[in-house]
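Asks: quick one: sequence plus predicted model below, questions after.
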Amino acid sequence: MNVWIMSLFLSGGLCAAQAGAAAPSGQPFVPAEDVVQRLNQRYMLVDNSCREQGTNFARGHYYCSGLIMRGTDDGYFLPWEHSPNSIARGSVSFFWIRQDLAVPVFDGAEVPTRSGFVLWAPQDEIDLGREPILDQGVICIFPFDAVTYSVWKNRGCGYKRGPTLTYPQPEALHRNMWYAWGQCEGMGIKTADQWMALWNNDLGDPQLPDQRAQCSWNADSQSGWDNMISIRKRLSGPNMYGWNEVMVDTRDDSGAMLMPHIAAFWYVQVSWEDPMQSLSAARIYQAKLLSQGYYAPILRLDFSAPSSQRFSYRAEDQGSIPLGN
């Protein structure tokens, strides 16, 4: 048995990673301070005209601006693994945050879970000399949680209340052209006003009155992203319905392909829950990733902090993790 131990020395605020230790997998190492800086910069950057590196084709806002995140819980699985439901549907649910995106005003409703992971934005991975995981595979976006675990049409991106329409997508030659797809345009819905009309006319499921049907926007439609941001601003306030939803293709993978592209694990603390609960989960995620030969720091995600400090690193949050295989 080969045993590898990565010690994080909490007493002096120093960890092996901060001191410049090589990344376990051999991927280009990014110190924790640099991770925080890059994530906060990407979160703060408002760019609605992203261009694909190498081709200059238009891409969705996620390509160069804001951050793609996933919420998860601890369990007898790896946090980045696709669930059986996701594999059968062909897609996984993520969400996107950026400093100008309206979020609920009540404690803990900004994100779907209390902990999870954030992926590197394509532009950051390119800058770091890596192959960007989100260069391909992002399918569609919904302004709010679309409860896609119950939607099987077109990999979770189909309209829940009616048939899935097949129609030509906006002409594109970018590298994600075989994945990006949305239903709104095919329903004649091209503006935020038209989307709002659909939302307001849908009475919802009597069992789930807050979960109205939504049509999705093509993930590489810049106007679709603009509409999503506009819609959330219109419906902001105490009754705002949670986070947005971004569907990403599983690409016939268990989720293992995500491991080298996890920038950090995040956790949030809420006033009505044990403050250690979410941090403990993040520490377990970190240990599980480390057991696979990869490392990512744990960061606190705080929506009450100044926008430029949305993520923060604390040495005492990191774990001391003996691992073996």
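Replies: In hand now; what should we look at?
Asks: okay, CA-based contacts and neighbour counts for the rest of this
Replies: Fine.
Asks: quickly find the element holding the spatially most central residue of the chain.
Replies: Closest to where the C-alpha atoms of the chain average out (C-alpha atoms, centre = their mean) is Met69, at 1.9 Å. Using DSSP states H and E, Met69 sits within strand 67-71.
Asks: go ahead and confirm Gln309 touches Gln41.
Replies: No. The criterion here is C-alpha atoms under 8 Å, and Gln309 misses it with Gln41 at 9.3 Å.
Asks: could you grab the helix/strand/coil label for Leu134?
Replies: helix (DSSP: H, G, I helix; E, B strand; the rest coil).
Asks: who's in contact with the nearest residue to it once chain neighbours are set aside?
Replies: Excluding its sequence neighbours, the residue lying closest to Leu134 (C-alpha to C-alpha, 6 or more residues apart in numbering) is Pro122, at 5.8 Å. Listed by C-alpha atoms under 8 Å, 6 or more residues apart in numbering, the contact partners of Pro122 are Tyr63, Cys64, Pro132, Ile133, Leu134, Asp135.
Asks: one more structure, for comparison:
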Amino acid sequence: MFKTIGFLLFALIAGCSHLDRHSENEIGAFNNASTQSGITVAAQLNTLYGRKFANCNNSNSQPAFLCSGVTLRVTVKDPANQYKVWDPSPTSIKSGGVSFSYLRADTNFGRLAWGYGNGFILYPIFEAPADKIDLDYLCSYPMDGWTWHRSQTSVCVPHRDYPVQSQLCHNAGVTTAEQWLAVWNISGGNPNLRQCGFDITDDRNALAAPAFYQSLRAKSLLGATGFNGHNETIIKTWTPGRPNTFPIMAFFYIYGGTDTKPLADAQYNQRDFYNSTNPKIVVPIIRLTPANSPTGVATFTFVAADQVVTQ
């Protein structure tokens, strides 16, 4: 729904006035093919990472995740081989949501969830090829929400120890990054569980984009603390077993160090995805080099030697 609304709204606005922050050539320029070359994907990711947008198309009903930033999920192959890394786990099917992180130049982090070293990256909805499904973004925690401790059967809900403070932010009286930070900084307790999550669902309309942007600002306000931990964005569980229409942009691995497992895992996932699709789809492996400070720059690089499946 975001994709349709965004297109119509942008067409209307563009016909009436000049948008100096987001040009027609800048947003939606990537979605002209179902399979992109690895070099092109890396360039797109660097562009998306650098877009520090408050929203898309200057519209408060279009959150910035639709057209900017990098939404990624760390993965580990299921030992029982019951589900693919790009599909929801049984735990996520039960809870109704899947955890991702959102990386952008103004919301850097130097460490992925659980210290893992590989995973996959989603297309932003406005940049996705036309044959990919739209995923539903539900809520955004500026830091790891420890959501597995909150509930096993639902997402974006409060923790029992903080029934008021840890609910959806607007219900807790929190609408700005500064208000969120004040709750995080309360002495004692567990700030990850105490924090509220910003509601970014489609039906919030003109409140969705400001809520998401405040979640990004809140992480930035934490400085080194924010950089040393990842944020958490919950996306509604999707139907598994449909790889051809799933909006996966790239597999990635963290570059640097001597551990070869992250690349090997990414290579396994690339081959597994290729073999699972019909017609076949090659999803490139991208090297992610994280920023080394809150104000540093992360980079995305395509290296031909990393690929085990080629077009």
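Replies: Thanks, I have it. Predicted, not measured: the structure shown is a model, and the values here were computed from it.
Asks: returning to that earlier point: what separation do you get for the residue nearest to Leu134 of structure 1 and Phe94 of structure 1?
Replies: Using C-alpha to C-alpha, to the nearest Å, Pro122 of structure 1 is found at 15 Å from Phe94 of structure 1.
Asks: and the strands in structure 2?
Replies: Using DSSP state E, the strands of structure 2 run over 70-74, 97-103, 118-122, 137-141, 198-199, 232-236, 248-254, 285-289, 299-302.
Asks: other SSEs contacting the last one?
Replies: So that's strand 299-302 of structure 2. If contacts are counted by 3 or more C-alpha pairs under 8 Å, 6 or more residues apart in numbering; DSSP states H and E, strand 299-302 of structure 2 sits against helix 38-50, strand 285-289.
Asks: what do you get if the cut-off is 10 Å, keeping everything else the same?
Replies: Applying 3 or more C-alpha pairs under 10 Å, 6 or more residues apart in numbering; DSSP states H and E, one finds that strand 299-302 of structure 2 contacts helix 38-50, strand 248-254, strand 285-289.
Asks: closest to Ser276 of structure 2 out of these?
Replies: Nearest to Ser276 of structure 2, of all those, is strand 248-254, at 13.3 Å by C-alpha to C-alpha.
Asks: over in structure 1, find the residue span that closest one aligns onto.
Replies: With TM-score structural alignment applied, strand 248-254 of structure 2 matches the range 262-268 in structure 1.
Asks: what residue of structure 2 takes the place of Pro297 of structure 1?
Replies: Alignment note (TM-score structural alignment): Pro297 of structure 1 maps to Pro284 of structure 2.
Asks: re the thing from before, could you dump the strands of structure 2 to CSV with distance to Gln36 of structure 2?
Replies: Shown next, in CSV, are the strands of structure 2 (distance: least, C-alpha to C-alpha, whole Å):
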stretch, distance to Gln36 of structure 2
strand 70-74, 16
strand 97-103, 21
strand 118-122, 13
strand 137-141, 24
strand 198-199, 32
strand 232-236, 24
strand 248-254, 8
strand 285-289, 12
strand 299-302, 12
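Asks: most tightly packed of the ones you listed?
Replies: When these are scored by mean count of other C-alpha atoms under 10 Å, the highest mean neighbour count falls to strand 198-199 (a mean of 28).
Asks: just the helices in structure 1 please.
Replies: Using DSSP state H, the helices of structure 1 run over 32-44, 84-89, 122-127, 192-201, 222-234, 275-291.
Asks: can I get those in TSV including distance to Tyr76 of structure 1?
Replies: Shown next, in TSV, are these (distance: least, C-alpha to C-alpha, whole Å):
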stretch	distance to Tyr76 of structure 1
helix 32-44	27
helix 84-89	14
helix 122-127	30
helix 192-201	38
helix 222-234	35
helix 275-291	11
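Asks: wait, which of those helices is closest to Phe77 of structure 1?
Replies: Nearest of the helices of structure 1 to Phe77 of structure 1, taken as C-alpha to C-alpha: helix 275-291 at 9.3 Å.
Asks: returning to what we had before: and the residue nearest to Leu134 of structure 1, what's its match in structure 2?
Replies: Alignment note (TM-score structural alignment): Pro122 of structure 1 maps to Ile125 of structure 2.
Asks: any idea how far its match is from Pro63 of structure 2?
Replies: Counting by C-alpha to C-alpha, the gap from Ile125 of structure 2 to Pro63 of structure 2 is 11 Å.
Asks: between these two, what contacts are shared?
Replies: Taking C-alpha atoms under 10 Å, 6 or more residues apart in numbering as the contact rule, Ile125 of structure 2 and Pro63 both touch Phe2.
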